[in-house]
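Colleague: Build me a structure from this.
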Amino acid sequence: MATSLSRVPAEIVELVARHLGLSDLRDLRLVCRDVNAKVTAGSRFKGFCVHKNVELRKSNLEKLGARLCEPGVQQYLEHLTVTGPLIVTKGLERIIRERTKPADLEDPCCLKRDNIGNRSNVERVAASRSDVEDAMYQLSDFKRQIDAIDTERAVGNDSTALTDLFDMIRTHCKAAGLKSLTLHLVVRREQTTLLSPAVGAPFRQVWEAAQHVFSVSLQAWQRSAIKIERLDVFSGTEACGVQTCTFAAPPNQTAFKNIFTGLKALSLSISNRLLPLSAAEQLRDADRDEERPGGLTALQTPAELREERMRLLNVPSNSTGLADCLRWTGSLEELLIHDYWIINSFDTSAPALTARKALLKYAADNAPLPNLRKLSLRKADIEVNALLKLLKNSPRLKSLTMREVTLTPRDGQSWEKVFAHVTSHEAELTHVYFDNLFEEIEQQHSYVICFTAGTEPGEDASARFERLKVQYWDWRRPSANGWNAFELHQREDVLRGIAYQLNSHYIMGSVQNSAWMEQRRRNHGPLGA
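Modeller: You can find the predicted model right below:
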């Protein structure tokens, strides 16, 4: 067999390999050296080696490191995803306790929402004896895994193993580094279905797990001094974000700063991590499969939560930390900031909003990005002068995306001044995308409707504005990307200018309002998760 396969042309081997999975390809490479060389050089094998996803567990990290020592594998690795596992046992415990199970394993807590944000009904069905026995087996296995994970974290085994993996990549891989490092989080409530944090676990558990994955990854990056071009910190993971104070490093840790020097792209989700004050809201934000306490003694009192919330809001590095990080990234070409802002009571609304505005203002004042080509802001509150400074500090900016951005006017300047800069010859923008922009005037948020004459065939500016008004909203003609999406693709379209109107008739219960609320829920994660 080895002799016959060794005589087969490389093109035929490649055709055969296209229909094989990774394990079969590994077996095929063991036939002989000639076949190994042909399979290794094929695009199918390269595709499996370019991007690797590894759980942040000592055994998984060591196994991937061992594979990278094999000839022909390490030379193709370019993109690495580090996934943090969050194991939740409450669902299995409820199956055993109540002899019922969720009707939909992909939505065990019934947290998914329809097009206008309504949550699905809680549906559970009777669990058979075999279902209960299986739940008991899975629960026992999960508890063993949780104990192992806790032990690894306590002694720092996961951090050491990730550092060793980065060292392995730096010394053995052809690129001596990574083109991208992505941080991800998955929730396991049972062993067959992986869930997103938005539907699988309460906020506090998600935040703590995300913080650990981020901290360990940053420590391993610093220790190994590996070169990473693109860093994605949970930007595509719903209801998941890290505190910006995590980016702040002590002044004497120069090595910590140096790791960001060669970074070309940064995508991150941040969160203020404020939990609700009332007992009812605390119960709603707890795990729905957990046994409800008889009283409120198991919950934090409003006074305790208020103290914790104010402490989080008053951490200075929550405003300065991101700017500290950006100040070290002189080569940065792409930046995406997604702010998961969660607040369910009015007592901390004003200081929370002030902190949100200070975050981007401090970045605009202290972190110029001269090489930035692409900027994306999502869920941002910013003053007009800070936004203008942020844009002017990036003279090479080509693409600007803003989704759910609220602007606070100052000194008579508003969105008009921002749009004037965006469409001027001073800027070099060739692509803009806006969706759900707001203007805040005396605690009132007005919906911003952008339009440019001639950008839609057969529709002038006035017609577009009338169509986009709430009272004339048309269910049949939503935009392709969002309910109030506005996009210009070419430089000549940008130079035409952007006009806008403030929608003062923002009606609760309207299609526009429902769509916006549904987007807010998805961006924040479910309020009752």
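
Colleague: switch to C-alpha atoms for all contacts and neighbour counts from now on
Modeller: Fine.

Colleague: which outside residues touch whichever strand or helix holds residue 162?
Modeller: Assigning secondary structure by DSSP states H and E places residue 162 in helix 157-172. Identification of contacts with helix 157-172 by C-alpha atoms under 8 Å, 6 or more residues apart in numbering yields 56-58, 61-62, 64-65, 68-69, 74-75, 152-153, 176-178, 216-217, 219-221, 223-224, 226-227.

Colleague: Which ones among those residues lie within helices?
Modeller: With helices identified by DSSP state H, the entries of the contacts of helix 157-172 that belong to them are 58, 61-62, 64-65, 68, 152-153, 216-217, 219-221, 223-224.

Colleague: Of those, which pair is most distant in space?
Modeller: The most widely separated members of the ones in helices among the contacts of helix 157-172, counting by C-alpha to C-alpha, are 68 and 153 (24.2 Å).

Colleague: who has more neighbours, those two?
Modeller: Between residue 68 and residue 153, counted using other C-alpha atoms under 10 Å, the more crowded position is residue 68 (21 against 16).

Colleague: Next up, the contacts around the more buried one.
Modeller: 74, 168, 169, 172, 173.

Colleague: possible to save those residues as CSV with neighbour count and distance to residue 249?
Modeller: Rendered in CSV, the data for these read as follows (neighbours: other C-alpha atoms under 10 Å; distance: C-alpha to C-alpha, whole Å):
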residue, neighbour count, distance to residue 249
74, 22, 32
168, 21, 26
169, 25, 25
172, 19, 30
173, 20, 29
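
Colleague: all helices of the stretch 301-450 of the chain, in order?
Modeller: Under the criterion DSSP state H, counting those that start in this stretch, helices of the stretch 301-450 of the chain are mapped to 302-313, 317-327, 349-366, 384-392, 415-422.

Colleague: Second chain to compare with the first, below:
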Amino acid sequence: MLSNLQTCPENLLEIIVALLSLDDIRNLRLTCRSLALKSSGYTLRKFFLNKHVDLTHDSLLGFARVCKNGGISTTVQNLYLTGSSAECEIQTWQANDANEARMGLLVQAFDSLANRKRDSKMKSITIRIAVFCDGIPLLRATARERRSHHVRECTKQTFSTVIRALASSNLRVETLNIFNDPDLRQHRPYIEDFYPNPQVMEVRKPDDSGSQQCTLPFDELNGVNWNDPGLAESLATLTSLSIGICTPDARAGPTEELSEENKDLPRINEVLETSSMEAPTDCGAMSRLLQLCPLLKDFELHYFHVRLRTRGATVGDITCENIMQRLAELEGLPFLDTCRLRGICARGEDVLGFIKRTKVRELSMETIKLSGLKYQSVFNYCTAEAANMTKFYFDNLYEMERREPVNRRRVHFLGEGRRRTEWMPPEVGNEILEREGRSVKRPIVYHMALPMCGGTPAHAEWRRFHLAEYGFG
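Modeller: The predicted model follows:
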């Protein structure tokens, strides 16, 4: 059998190797030199394209040694850096000496990767954290755990460590994902999950909508020195940026302190007015980040609204509006191939200005609350010939009317699209519209209506997803 494998052409042996596990490939390579050479093709190398590293001292020490000695540093393309929210790790994060040592090891690893790569460039870096539940690390957290002090502290320190290490190293990055990993994104529930087509044998099952990714408090971006020449050099090659941010940490309270009392409208208005006065004055950190990315082609922004302690009202609208305003006013915005906005609250003028100035070709807007300029202006631009748009996806869009008792009305598309509430009459319309190709240029017909509630399983599942993904329902 061994002699037969030795005489196999390399392309045939590559097919055989593709069917084996990593342990079986290792055993095959140990049999003889000729098979070791023949089985060293793409199938083997792809096992080492991705590297997952925990941001603990022991893990980083081993990673730095491996990178220094060669090994995976010549093959790894996608690096996943995961912080740990375990209590013992939080105590270690807060020790300055240990934190500096951890960052130093990461800088060593980055420099070793840069020295062994063409153009000193890494294909992608993903920053995320693992939340410990009963001693088990999970990459998704429940709402209660997500707003705990340990998780927030871990998120901030993980981000700070990686960004400082990038600034101090020679490594360049093509794709940067900051707490918005698409592999961890929940399945968005649709009617078909509960009322499947009889002709379709496989039915999608929604994930646990009580869990969510952990996002970065926006004020942490203000703590970064965006003028650092080392950081500018590392991000100068960036073509894709995906970031998940949330309400500034100063206004976030633990879930245990949230109260369901005092839900009357005057108290909620009082909370919103207070949060407006307390909003941070500097919301330009995101625009300064984009200024460092002249080659950017793909941009995704996800905003999670954290609740005020003891109030039961969500905040962050003013902060998010200011972020979009600064982005729309930024000089030298890059031209984007794709843009995805999720969970943001913004003025219509700013959203339209950002889309126009970046000349987006593929646009996705999901759970957007718009004030000022209406969606009609956005839709008219997207369907115009001058926009040169090839694809768009609109989902769960709202217009805010502050003077009305019920100040949120939802866009319902007429004649096409998809909906989640199966009991709604067809004339009400659909919440989702997706077009691609020549159909993009057709006029969009829609009307505004109050969000409709119901007690169906589909609606309940959607509401759980909505609260977990964006912080408001």
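
Colleague: Could you pick out the buried ones from the ones in helices among the contacts of helix 157-172 of the first structure?
Modeller: If you count burial by 16 or more other C-alpha atoms under 10 Å, the buried members of these come out as 58, 61-62, 65, 68, 152-153, 216-217, 219-221, 223-224.

Colleague: Look up how far residue 313 of the second structure lies from residue 247 of the second structure.
Modeller: Per C-alpha to C-alpha, to the nearest Å, residue 247 of the second structure is found 13 Å from residue 313 of the second structure.

Colleague: So for these two, which sits in the more crowded spot?
Modeller: Using other C-alpha under 10 Å as the criterion, residue 247 of the second structure and residue 313 rank with residue 247 on top: 27 against 21.

Colleague: was I right about the more buried one contacting residue 315?
Modeller: Yes: with the criterion set as C-alpha atoms under 8 Å, residue 247 of the second structure and residue 315 qualify as a contacting pair; they are 7.1 Å apart.

Colleague: Spit out the residues that contact these two alike.
Modeller: Contact criterion C-alpha under 8 Å, 6+ apart; residues shared by residue 247 of the second structure and residue 315: 305, 306.

Colleague: how close does residue 290 of the second structure get to residue 227 of the second structure?
Modeller: Noted for residue 290 of the second structure: a distance of 12 Å to residue 227 of the second structure, by C-alpha to C-alpha.

Colleague: swap that for residue 219 of the second structure, sorry
Modeller: In this structure, residue 219 of the second structure and residue 227 of the second structure are 17 Å apart, going by C-alpha to C-alpha.

Colleague: Same drill for these two, tell me which one is more crowded.
Modeller: Neighbour totals were compared for residue 219 of the second structure and residue 227, and residue 219 leads with 20 against 11 (other C-alpha under 10 Å).

Colleague: is it true that the more buried one lies in a helix?
Modeller: Yes: with DSSP: H, G, I helix; E, B strand; the rest coil as the criterion, residue 219 of the second structure is assigned to a helix.

Colleague: That one and residue 249 touch, don't they?
Modeller: Yes: between residue 219 of the second structure and residue 249 there is a contact at 7.0 Å, judged by C-alpha under 8 Å.

Colleague: Mutual contacts of these two, please.
Modeller: For the pair residue 219 of the second structure and residue 249, no residue contacts each of them under the criterion C-alpha under 8 Å, 6+ apart.

Colleague: Provide the secondary structure category for residue 187 of the first structure.
Modeller: At residue 187 of the first structure, secondary structure determined by three-state DSSP is strand.

Colleague: against the second structure, where does the helix holding residue 162 of the first structure fall?
Modeller: Using TM-score structural alignment, helix 157-172 of the first structure lines up with residues 101-116 of the second structure.

Colleague: Okay, buried residues for the matching stretch please.
Modeller: Within stretch 101-116 of the second structure, the residues that qualify as buried by neighbour count (16+ other C-alpha under 10 Å) are 102-116.

Colleague: Now for the counterpart of residue 188 of the first structure in the second structure: which residues touch it?
Modeller: Matched across to the second structure, residue 188 of the first structure falls on residue 132, judged by TM-score structural alignment. Applying C-alpha under 8 Å, 6+ apart, we find residue 132 of the second structure in contact with 84, 85, 86, 138.

Colleague: let's go with 6 Å and repeat that
Modeller: Residues touching residue 132 of the second structure, when contacts are defined by C-alpha atoms under 6 Å, 6 or more residues apart in numbering, comprise residue 86.

Colleague: what ranges do the strands span in the stretch 201-350 of the second structure?
Modeller: In the stretch 201-350 of the second structure, the strands defined using DSSP state E, counting those that start in this stretch lie at 211-212, 216-217, 240-246, 298-304, 338-342, 345-347.

Colleague: Mind reading off the mean deviation between the fourth one and the first structure?
Modeller: Compared with the first structure after fitting, strand 298-304 of the second structure has a mean deviation of 0.5 Å; criterion: mean C-alpha distance after the TM-score superposition for the first structure.

Colleague: so how far is that strand off the chain centroid?
Modeller: For strand 298-304 of the second structure, the distance between its averaged C-alpha position and the chain's averaged C-alpha position is 6 Å (C-alpha atoms, centre = their mean, to the nearest Å).

Colleague: I would like the range of the first structure that aligns with it, please.
Modeller: So strand 298-304 of the second structure sits over residues 334-340 in the first structure, by TM-score structural alignment.

Colleague: ok, and what's touching that stretch?
Modeller: Counting contacts by C-alpha under 6 Å, 6+ apart, the residues touching stretch 334-340 of the first structure from outside are 265-271, 372-379, 524.
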